[in-house]
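Undergrad: Here's a sequence, model it:
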Amino acid sequence: MKQIFISDLHIGDGSAKDDFRFDDELIELLEHFEAQPDTELVIVGDGLELLESRAVKDFGLVSFETLVSSLDGKVISDIEKKHPRLFESFRKFSKHHRITYVVGNHDYYLLANQRLKEELVDRLGCEMVPYYYNEEIGLLALHGNQFDLINKFSRGHDGTLVPPLGDYLARYMMFHFDEYLESLVPEEILSDYDNVRPSLDVFHWFERVLEVYDLGVDILELWISTFLKMMQTVEARTWMKENFPHLRCLSKIFLNKWGGITLGSLLIRAVMKLRGARRSDYLFRRAKKLLKEGKIEAQEMIGYTDVEIHLPKLNVVVFGHIHHHAFRIVPVKGQNRFYINCGTWRPVVEKVNGRKKYGFQKKAELFYALVSVPREGDLEITTSVKNKTSKSKFL
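TA: Prediction:
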């Protein structure tokens, strides 16, 4: 048996935030494994880009609950119209092999809306799950946003579901920042600030854009002020109240007129620096804990499943979400266990040689992992990454 793991494709509908350009490469991968027997494909979350789609934007800044219940199959058909050959390739693969689709945070609506779920299952020929567990070989595949403070669900004091701040932030910025930025810079630049890695470098990226383009407006200050205004909304305040009840007084100092943009900017930079430091390893730390303990607590799976998950046999943990691929060995009680992060098929934007003065490069690292059990019964893991960039993709 062979299982292919990929994640964070973010296949979109062709709108400004859709920067998936690798239909040919993914079709080639599907065709290669479609011809092999006993093969399964597992998409470890964010296969489709729903959160930043045109259909979601058309609903406006409605509540999370309203949005989840209102979306219909049009959001998926719009994506298929942009990528018809790729969808056909998925269907061809699913005729002979199993496709398991694990839900992430940018495609969460698929899990919560039965109409969307049925639409995608019909179009891709897949099975949709909140997480994937193969007990036979001891493998868990989970997107990973469940362990990210900004992108996980929580429970209010009254037991209600509190949606992730990350969902509202993305939708708020589409209206209050992205549309303005789109009128100032080329379209491909619009999606780049979402793809800057590490996240703290987004401040330097904004400064670089100001150096290259004569915009006549400080877009870094605009982004910060827009973020601060977002944090003053009812939705953000509700999230803050439920997740940080003891820091509400501090947030008022930074986010209201008492502190102004200067203190607000300091707060944002501090938070992003903390997230940037954690971004590359917090999922690895969680994977190590999982491999040692063999369970996921119920509170960590709020919004996906509300029961504790017991994993009696666990040799491999597969995550996505952080857009940084990895393959690491984890010794547990004298035995080797494994952590895989599938990275992303979205482009990443990072400093050339890690230095601001050289500018930023935009590249893609097309990663997949192949887990198999040969006849002799030992577990084999193979990873592959294809790097793609061009001379023109520099800022």
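
Undergrad: going forward, measure contacts and count neighbours with C-alpha atoms only.
TA: Noted.

Undergrad: so how far is residue 172 from the closest residue to residue 348 other than its chain neighbours?
TA: Spatial nearest neighbour of residue 348, excluding adjacent residues (CA to CA, 6 or more residues apart in numbering): residue 195 at 5.0 Å. Plainly put, residue 195 is 17 Å away from residue 172 if you go by CA to CA, to the nearest Å.

Undergrad: Counting residues, what is the longest helix that the chain contains?
TA: As assigned by DSSP state H, the longest helix anywhere in the chain is helix 260-279.

Undergrad: Next, the structure of the following sequence, for comparison with the previous one:
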Amino acid sequence: MSLKLFLSDLHIGDGAANDDFVYDLELVRLLNQLKDVDEKYEIVIIGDGLEILEGESVRKIGLVNFDQICKSVNKDAVESIINRHKSVFEFLRSLARTNKIHYIVGNHDYYLLVNDELRKAFTDFMNSDNFEIIPHFYDEENGIFAQHGSQHDLMYSFTIGKNGDLIPPLGDYVTRYTMSSFEPMLKSVHLPTEIVRDYDNVRPTMDAVDWLEYINSVYKIPVDLVGEWVKSFLKIFNTQEFDKWIKSRFPRAYGFGEFFFRNSVFFQMGRKITRWGDEIQRFRGTNYLKSKAEKILNSSNMPQWKISEKDVAGYSKEVPQIDYSKLKVVLFGHNHLPGFYVIPTPQGARYYVNTGTWRPLVEKSRGKWGQLIFHKKTELNYAVIETNKGESIVETHLVSRVVLN
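TA: Just a heads-up that it's a prediction; the model follows:
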């Protein structure tokens, strides 16, 4: 019998403003309990285990371009996280003496993949050959493939340019830009600290517009938060990073975008634009990671759906060699939306699992009289796959936690 634990998007940070990980005891308890089931169980962290992108080390470097940020982040980014959450990392290090730990890189810890000093700081601390930092995980024997999922997100995936050059994800720059411009403004209006932290946890992200209006109303803030948010994004549209990204992503529409995003007339349409985008997204009911998983799991019949170079761009130079006829389970993280889905294929039922997150979630709902309200909850999600005598059992676990006022 063998057991594998899959979890993602822990976002364990350095104690700075965007570090919401306060579940050290819960995580250590889970890791310890599984030893009673299988002493040699494996751990697969499906990306964003560490919160490096929104850490203080990255904030101090400032708004440099993507290549510079990748080179400039030093070992302090990892060491400060380890020191802040010693109980978790000391337990992981002790576990790695006997158990394999596969650490997949996501978009918030991407620098581990390309920065030697950063990666060395992490691997030196773990001090075990059982610990590896990888772009994806593939267990051919049991038909399991896991990838963070940012590779299939328009904003957070890399683009291969016409000349074969790699265009970095716009999402990385947007996150760093927001950290340096909009978030300081949000702190300056004297909101409670926990409310400021909630901004980064609104899901889906487009609901942040409604959340800002809600906060405006509840706290009677004399600042148009949505207007400031739109201003911040319009400034991003005038950067070289955005220019390079939109040229590579939408070359045919670039001329229109040049007029649209740089014309001040459209600032006044900012609220409507964001709302239209939100409504379109809801109407389509899209779950792009589930759609991608469906294609991957049906690739033995539709070869064009196999994982390609663009699906691993920026993360790996080699496309994973997968036996699609034997692939049974695909796991993603990234969008913080846990799920377990049965995927029909000509070979029978296959499965897609999203491992969710260990961050707080702020979600929109409606009150008794239809008024807009937001509620906050914490989800501690994970999945386990137990294999015994050639038979595998996939099990997902969801713990939801709320604080009663």
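
Undergrad: Got a TM-score for the pair?
TA: The TM-score (TM-score structural alignment, normalised by the length of the first structure) is 0.94; 391 aligned residues with a CA RMSD of 1.9 Å.

Undergrad: To what extent does the next helix or strand after the longest helix of the first structure diverge from the second structure after superposition?
TA: Proceeding N to C from helix 260-279 of the first structure, the next assigned helix or strand is helix 282-293, under DSSP states H and E. Superposed on the second structure, helix 282-293 of the first structure shows a mean distance of 0.7 Å to its aligned residues (mean CA distance after the TM-score superposition for the first structure).

Undergrad: equivalent range in the second structure for helix 282-293 of the first structure?
TA: Mapped onto the second structure using TM-score structural alignment, helix 282-293 of the first structure spans residues 288-299.

Undergrad: name the helices or strands packed onto the longest helix of the first structure?
TA: Judged by 3 or more CA pairs under 8 Å, 6 or more residues apart in numbering; DSSP states H and E, helix 260-279 of the first structure is in contact with helix 219-231, helix 248-255.

Undergrad: Let's see that with 6 Å instead.
TA: Counting contacts by 3 or more CA pairs under 6 Å, 6 or more residues apart in numbering; DSSP states H and E, helix 260-279 of the first structure packs against helix 248-255.

Undergrad: buried residues in the helix it packs on?
TA: Neighbour counts over helix 248-255 of the first structure (16 or more other CA atoms under 10 Å) mark 251, 254, 255 as buried.

Undergrad: now for the first one: what does it line up with in the second structure?
TA: With TM-score structural alignment as the criterion, residue 251 of the first structure lines up with residue 257 in the second structure.

Undergrad: ok, the most centrally placed residue in the second structure - contacts?
TA: The residue lying closest to the centre of the second structure (CA atoms, centre = their mean) is residue 334, at 3.2 Å. By CA atoms under 6 Å, 6 or more residues apart in numbering, the contact set of residue 334 of the second structure is 148, 149, 150.

Undergrad: is it true that the second one touches residue 332?
TA: Yes. Residue 149 of the second structure is within contact range of residue 332, at 5.3 Å (criterion: CA atoms under 6 Å).

Undergrad: Near residue 265 of the first structure, how many other residues are there?
TA: For residue 265 of the first structure, the neighbour count with other CA atoms under 10 Å is 21.

Undergrad: wait, I meant residue 316 of the first structure
TA: Under the neighbour criterion other CA under 10 Å, residue 316 of the first structure is assigned a count of 26.

Undergrad: List the contacts of the aligned partner of it in the second structure.
TA: Using TM-score structural alignment, the equivalent of residue 316 of the first structure in the second structure is residue 329. Contact analysis of residue 329 of the second structure by CA under 6 Å, 6+ apart lists 144, 351, 352.

Undergrad: So the residue nearest to residue 348 of the first structure versus residue 344 of the first structure, what's the distance?
TA: From residue 195 of the first structure across to residue 344 of the first structure, the span is 10 Å (CA to CA).

Undergrad: the more surrounded of these two?
TA: Using other CA under 10 Å as the criterion, residue 195 of the first structure and residue 344 rank with residue 344 on top: 25 against 17.

Undergrad: residues in contact with that one?
TA: Taking CA under 6 Å, 6+ apart, we find residue 344 of the first structure in contact with 7, 8, 9, 323.

Undergrad: Same list (the residues you listed) but as CSV, adding neighbour count and secondary structure.
TA: Listed next are those as CSV, based on neighbours: other CA atoms under 10 Å; DSSP: H, G, I helix; E, B strand; the rest coil:
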residue, neighbour count, secondary structure
7, 32, coil
8, 25, coil
9, 26, coil
323, 23, coil
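
Undergrad: which one of those residues sits closest to residue 380 of the first structure?
TA: Relative to residue 380 of the first structure, the closest of those is residue 7; by CA to CA it sits at 19.7 Å.

Undergrad: Hmm, residue 44 and that closest one touching each other?
TA: Yes. If you go by CA under 6 Å, residue 7 of the first structure and residue 44 touch, sitting 4.6 Å apart.

Undergrad: how about the aligned partner of residue 383 of the first structure in the second structure, secondary structure?
TA: Taking TM-score structural alignment, residue 383 of the first structure has residue 396 as its aligned residue in the second structure. Following DSSP: H, G, I helix; E, B strand; the rest coil, residue 396 of the second structure is assigned to strand.

Undergrad: still on that earlier bit, please report which of the contacts of residue 334 of the second structure has the highest neighbour count.
TA: The most crowded member of the contacts of residue 334 of the second structure, judged by other CA under 10 Å, is residue 148 (27 neighbours).

Undergrad: Run through the strands of the second structure in chain order.
TA: Listed in chain order, the strands of the second structure (DSSP state E) span 2-7, 42-46, 101-104, 131-134, 137-139, 144-146, 159-160, 166-167, 329-332, 339-345, 348-354, 360-366, 372-388, 391-401.

Undergrad: what's the third one aligned against in the first structure?
TA: Mapped onto the first structure with TM-score structural alignment as the criterion, strand 101-104 of the second structure occupies residues 99-102.

Undergrad: residues in contact with that stretch?
TA: Residues from elsewhere that reach stretch 99-102 of the first structure, judged by CA under 6 Å, 6+ apart: 41, 42, 43, 44, 45, 126, 127, 128, 129, 130, 131.

Undergrad: ok, 8 Å please
TA: Outside stretch 99-102 of the first structure, the residues that touch it by CA atoms under 8 Å, 6 or more residues apart in numbering are 40-45, 47, 125-132, 141-143.

Undergrad: And it against the second structure, how far off on average?
TA: For stretch 99-102 of the first structure, the mean deviation from the second structure after alignment is 0.4 Å (mean CA distance after the TM-score superposition for the first structure).
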